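# My questions are about this predicted structure, shown below with the sequence.
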Amino acid sequence: MLTFSLAQVSAGAGSVVDYGLMVCCRQLLGFPLFWAIAIGGVVGAIINFTLNRYWTFRSSDPKAGYTSSLKGQLLRFALTVAGSILLKYLGTYALQRYAGVDYKLGKLAADLVVSVLFNYTLQRFWVFRRAPK
């Protein structure tokens, strides 16, 4: 439960940056929704990875017994982020297009679902997986 809570704090920090950049790119710079979500998602993911590696999962500690090196974790994390951005975009787009929900609210809803069900699961059991004892 502690790991889940720490992961949610890390995700929250990344999400604040992600959301702020998305709105800025969309509203101020006029970017298409996909690119606004992608830019915010990448920058938010960098914050999230850093917090998760050094704080939530403490996988930078060689004694912690993780199965992947930094390179392996980065590759797995990048694949997770790509899937996450796509799912968040599709959720946001579907809510906007088919339910008439403003993209800013739709993004919050999509973020919540994707972060808990997709991101946490993959980060916990794939990206920052511990070696069996």
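Received the coordinates, thanks.

# Please make it C-alpha for all contacts and neighbour counts, starting now.
OK.

# can you give me the helices for this protein?
2-23, 33-51, 70-99, 103-114, 120-122 (DSSP state H).

# center of this protein - which residue?
By CA atoms, centre = their mean, the chain has its centre lying nearest to Ala45, at 5.1 Å.

# For Ala94, see how far away that residue is.
From Ala45 across to Ala94, the span is 23 Å (CA to CA, to the nearest Å).

# Find the nearest non-adjacent residue to Gly72, please.
Val127 (7.9 Å; CA to CA, 6 or more residues apart in numbering).

# doesn't Arg76 make contact with the one you found?
Yes: counting by CA atoms under 8 Å, Val127 does reach Arg76; the two are 5.4 Å apart.

# between these two, who's got more neighbours?
When Val127 and Arg76 are compared for neighbours, Val127 comes out ahead with 28 against 17, by other CA atoms under 10 Å.

# Which residues are in contact with that one?
Ser68, Gly72, Gln73, Leu74, Arg76, Phe77 (CA atoms under 8 Å, 6 or more residues apart in numbering).

# How much space separates it from Ala36?
Val127 is 25 Å from Ala36, by CA to CA.

# what does Leu86 give?
12 Å.

# same check, this time on Pro62
Distance of Pro62 to Ala36, given as CA to CA: 37 Å.

# Next: Ala109.
From Ala109 to Ala36 the distance is 16 Å (CA to CA).

# what about versus this one:
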Amino acid sequence: MLTYLKAQASSIMASATDFGVTIIAVNLFGLWYLAASIIGTISGGVFNFYVNRKWVFQSQSKDVKWQVFRYILVWLGNLAIVTSGVFILTHFFNLNYVIAKVVSSVLTGISYNYIMQRQFIFTS
């Protein structure tokens, strides 16, 4: 249970990074919301890998390259799911891109990220 709670805390911090970068990219730099969402997702993903490896799952594996490879595979799935969700919710349902990103990210986090990280990336 503690690992799950730490993973959720890490996810919240990574999401804050992701959303902050996304909002800044749109509002300050005028990027298209989907491009900004991708950049934000990359930023949050890098943050999340580091925190999960060191703090959440306390990985002792010396083979960091293999973990990075597996993380990238899972993260690409996350990127595709979240970006598709943001596009669908903004384009077809006229939701604000921030709300669309929150909905897509929360649903993906609950249904995909924790399970894949626990079972596939940071296995003991």
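Happy to help now that I have it. Note that the coordinates shown come from a computational prediction; the quantities given were computed from them, not determined experimentally.

# mind listing what the closest residue to the residue nearest to the centre of structure 1 other than its chain neighbours touches?
Among residues not flanking Ala45 of structure 1 along the chain, Gly14 sits closest, at 6.1 Å (CA to CA, 6+ apart). Going by CA under 8 Å, 6+ apart, Gly14 of structure 1 touches Val43, Gly44, Ala45, Ile46, Ile47, Asn48.

# Now with 6 Å, please.
With contact taken as CA atoms under 6 Å, 6 or more residues apart in numbering, Gly14 of structure 1 is in contact with Gly44, Ile47, Asn48.

# coming back round to it: Serialize the contacts of Val127 of structure 1 to CSV and add fields for distance to Leu117 of structure 1.
Output for the contacts of Val127 of structure 1, formatted as CSV (distance: CA to CA, whole Å):
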residue, distance to Leu117 of structure 1
Ser68, 22
Gly72, 22
Gln73, 19
Leu74, 20
Arg76, 17
Phe77, 15
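
# separation between Cys25 of structure 1 and Leu74 of structure 1?
26 Å.

# With Leu6 of structure 1 instead?
Taking CA to CA, one finds Leu6 of structure 1 at 19 Å from Leu74 of structure 1.

# re earlier: aligned to the residue nearest to Ala45 of structure 1, what sits in structure 2?
Here Gly14 of structure 1 is matched to Ala14 in structure 2, going by TM-score structural alignment.

# same thing with Tyr89 of structure 1?
Matched across to structure 2, Tyr89 of structure 1 falls on Thr83, judged by TM-score structural alignment.

# cool, and Phe125 of structure 1?
Using TM-score structural alignment, Phe125 of structure 1 pairs with Gln119 in structure 2.

# what does Gly30 of structure 1 give?
In structure 2, Gly30 of structure 1 lands on Gly30 (TM-score structural alignment).

# Tell me how many other residues surround its match.
11.

# Could you check how far it is from Ile121 of structure 2?
Gly30 of structure 2 is 35 Å from Ile121 of structure 2, by CA to CA.

# Could you double-check that Ile37 of structure 1 sits in contact with Met22?
Yes: here Ile37 of structure 1 reaches Met22: they are 5.3 Å apart, a contact under CA atoms under 6 Å.

# if we can go back for a sec, quick one, which of Pro62 and Ala36 of structure 1 is more surrounded?
More crowded of Pro62 of structure 1 and Ala36, by other CA under 10 Å: Ala36, with 23 against 9.

# Spatially nearest residue to that one, not counting backbone neighbours?
Per CA to CA, 6+ apart, closest to Ala36 of structure 1 is Met22, 4.6 Å.

# what residues are up against that neighbour?
Here Met22 of structure 1 is in contact with Ala36, Ile37, Gly40 (criterion: CA under 6 Å, 6+ apart).

# Perfect, that will be all.
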